[in-house]
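In: Let's see this in three dimensions:
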Amino acid sequence: MQLLLPTLWNQAIHIGTPLGDQFSVAWLEDSDSHDLTKETLAKQFQDVVKQTTMSHPQQFGQKSLASLEVGQFQGEKSKSKIHIPKRHSRDLINARDVPLVILRRKIDRTNDAAEAAVLEKRFETLIAGRRFLESSIKKIVSQLCSYGYCSDVKRVMSTRQPLINHSTYSKVAEKFQSSCLNLGVHTHGMKFMYVFANLVESNNFTQSTLDLFLEDLERACNNHIVNHGFEAII
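Out: You can find the predicted model right below:
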């Protein structure tokens, strides 16, 4: 996912957050520039998807509603269109890099040496935490491969199989959350959950083999992640 930085970021660094992700901003711009009494939900979705190049929007729910006008849901508005300035790619940042971008810009803007040192230390800690986590996930996968759950660490780390077995994946994710890494605190860990989806889809787990896998996962976590010492890997 890509996020848009505020246009006046340099003048309003205290905001400390982007305006929104690429899809939501494209949706707002589309709503401002069309007659919502005529544009259908289907047409709006198609137009917004064209403007969303860094993620993969999908439709859910009762798709038969797609033929209805947007105005029935967002409210009718004036037919006059608002001119939307063209956005530039430089306004986009990866959603996962928001904490780093915010810190880096604060460091660049401060004139206080003491504050800069504190921010720089925090920045370095964030980088170190991310590097530790990526290395640790690779080690966990390597250990699981040594147990026979996979044959190629690089393949597990570099591919993204479609997730079909949601029930089994949920159990694996819950085990990782409870015995390995609290994803509510260490949010950067979400980046690597596809790895466990790959392992789930590559193994035809029965209840007994899944139980064994969960034990092996906990063992690998204890070896490579537990007691890592980082306050928050974000």
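
In: can we go C-alpha only for contacts and neighbour counts from here?
Out: Will do.

In: what distance separates the start and the end of stretch 182-191?
Out: End-to-end distance of stretch 182-191 (C-alpha to C-alpha, to the nearest Å): 13 Å.

In: What residues of that stretch count as buried?
Out: Neighbour counts using 16 or more other C-alpha atoms under 10 Å place Leu183, His186, His188, Gly189 of stretch 182-191 among the buried residues.

In: Stretch 172-181 now?
Out: Val172, Ala173, Lys175, Phe176, Ser179, Cys180, Leu181.

In: for those, which one is nearest Thr37?
Out: Ala173 (43.9 Å; C-alpha to C-alpha).

In: ok, the closest one - contacts?
Out: Contacts for Ala173 were tallied using C-alpha atoms under 8 Å, 6 or more residues apart in numbering; they are Met193, Phe196.

In: so it sits in a helix?
Out: Yes - under DSSP: H, G, I helix; E, B strand; the rest coil, Ala173 sits within a helix.

In: returning to what we had before: out of the buried residues of stretch 182-191, what pair is the most spread apart?
Out: The largest distance within the buried residues of stretch 182-191, taken as C-alpha to C-alpha, falls between Leu183 and His188 and amounts to 7.5 Å.

In: Surely Gly16 and Ile102 touch.
Out: Yes - using C-alpha atoms under 8 Å, Gly16 is in contact with Ile102, at 6.3 Å.

In: ok, and Ile93, which helix or strand is that part of?
Out: strand 92-94 (DSSP states H and E).

In: Just the buried residues of that strand, please?
Out: Quick answer for strand 92-94 (16+ other C-alpha under 10 Å): Leu92, Ile93.

In: this one next, for a side-by-side:
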Amino acid sequence: MLFARFHQVTKGLMKTYLGDVYSVNWIEDSDARHSLTGETLQQQFKRVLVETNTSHVKEFGDKSIGRISLSQFQGSKTYNKTYDGKVVITDAVASGDVPIAIAYKRLNTHQTEEQKFVNQFKYEELLRARNFLINSVKHLIRELEVKFVSVDSIWSDKKELTNHDCYTDLIHQFDNHCFDLSTHPFALRFLYVFVNICETLENRNLGNVHIIENWISR
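Out: Alright, predicted model coming up:
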């Protein structure tokens, strides 16, 4: 899960968040260096990783570039400036909560009665959609309780994913028939439920994943 911070305000209304905690920590770390020639990309990554405790930062791609000097990516000029120290992050918002956080902040800005009505409607609409999503996932789990397993184990466990085919099929069905994951970031918070379902089905040999797919597509 990513946490966003720093937001853009245009004409008194909050528009979007401009970065996540890791990227802001990374920029601030570079700003604190008098010179970027004496440190590698990997060394900086490890230091910023320690400072980022709101998301699970991972490396990917060609890791061999980690041996290259930072100056190859950010320039070799030296800076004669005073760094005031690390900014304490107090406004970070979980990525899945960004749309509702923006809508809420807009309610507390100076606006016309018409703007207030529109923004109130949008905020309440997001709340309704969120509640509908939560109830839909819980309903799916209750269906499983009758047939297979307990609600508590599916809702609270954090199993390791090994049954990738099952998981991919379920996510595809959920994305097509329930919530478009690309436009409902809050839904990503519940993907672990599908991991638990697939691992339970696999471990207990309780039947075919198509049983669950059929329920989702109804």
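
In: where does the TM-score land?
Out: After superposition, the two chains reach a TM-score (TM-score structural alignment, normalised by the length of structure 2) of 0.85; 216 aligned residues with a C-alpha RMSD of 2.7 Å.

In: Helices - which of the buried residues of stretch 182-191 of structure 1 land there?
Out: If you go by DSSP state H, these have nothing in helices.

In: want to try a markdown table for the residues you listed, with distance to Ile137 of structure 1 as columns?
Out: Formatted as a markdown table, the buried residues of stretch 182-191 of structure 1 follow (distance: C-alpha to C-alpha, whole Å):
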| residue | distance to Ile137 of structure 1 |
| --- | --- |
| Leu183 | 14 |
| His186 | 13 |
| His188 | 12 |
| Gly189 | 9 |
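
In: now, which of those residues sits nearest Trp9 of structure 1?
Out: His188 (24.1 Å).

In: show me what contacts the closest residue to Gln74 of structure 1 other than its chain neighbours?
Out: Closest residue in space to Gln74 of structure 1, ignoring its immediate chain neighbours: Leu36 at 7.9 Å, by C-alpha to C-alpha, 6 or more residues apart in numbering. Counting by C-alpha under 8 Å, 6+ apart, Leu36 of structure 1 touches Glu69, Val70, Gly71, Gln74, Gly75, Glu76, Lys77, Lys79.

In: where do the strands sit along structure 2?
Out: For structure 2, the strands defined by DSSP state E cover 3-10, 13-20, 93-94.

In: closest to Phe45 of structure 2 out of those?
Out: Closest among the strands of structure 2, using C-alpha to C-alpha: strand 13-20, at 15.2 Å.

In: Go ahead and confirm Asn119 of structure 2 touches Asn108.
Out: No - in this structure, Asn119 of structure 2 is not within contact of Asn108 by C-alpha under 8 Å, at 10.0 Å.

In: Between those two, which has more neighbouring residues?
Out: Asn119 (19 against 11; other C-alpha atoms under 10 Å).

In: The more buried one pairs with which position in structure 1?
Out: Taking TM-score structural alignment, Asn119 of structure 2 has Leu119 as its aligned residue in structure 1.

In: do Phe190 of structure 2 as well
Out: Looks like Phe190 of structure 2 aligns to Phe192 there (TM-score structural alignment).

In: dump the residue contacts of its match.
Out: Neighbours of Phe192 of structure 1 in contact, by C-alpha under 8 Å, 6+ apart: Glu134, Ile137.

In: Show me what counts as buried in stretch 41-55 of structure 1.
Out: Leu41, Ala42, Lys43, Gln44, Phe45, Val48, Val49, Thr52.

In: Pipe these into CSV and attach distance to Ser208 of structure 1 per row.
Out: What follows is the buried residues of stretch 41-55 of structure 1, written out as CSV (distance: C-alpha to C-alpha, whole Å):
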residue, distance to Ser208 of structure 1
Leu41, 47
Ala42, 46
Lys43, 49
Gln44, 48
Phe45, 44
Val48, 46
Val49, 43
Thr52, 43
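
In: Closest one of these to Gly148 of structure 1?
Out: Gly148 of structure 1 has its nearest neighbour among those in Thr52, at 39.8 Å by C-alpha to C-alpha.

In: what's the mean distance for the longest helix anywhere in structure 1 versus structure 2?
Out: Ranked by residue count, the top helix of structure 1 under DSSP H comes out as helix 113-146. Compared with structure 2 after fitting, helix 113-146 of structure 1 has a mean deviation of 1.2 Å; criterion: mean C-alpha distance after the TM-score superposition for structure 1.

In: for that helix, which positions count as buried?
Out: 116, 119-120, 123, 125-126, 129-130, 132-134, 136-145.

In: go on, stretch 5-17 of structure 1?
Out: Leu5, Pro6, Trp9, Gly16, Thr17.

In: Tell me the counterpart of Ile102 of structure 1 in structure 2.
Out: With TM-score structural alignment as the criterion, Ile102 of structure 1 matches Ile102.

In: most remote residue from structure 2's center?
Out: Relative to the centre of structure 2, the most outlying C-alpha is that of Asn80, 37.1 Å out, by C-alpha atoms, centre = their mean.

In: neighbours of the match of Ile102 of structure 1, just the number please.
Out: Close neighbours of Ile102 of structure 2, defined as other C-alpha under 10 Å, add up to 18.
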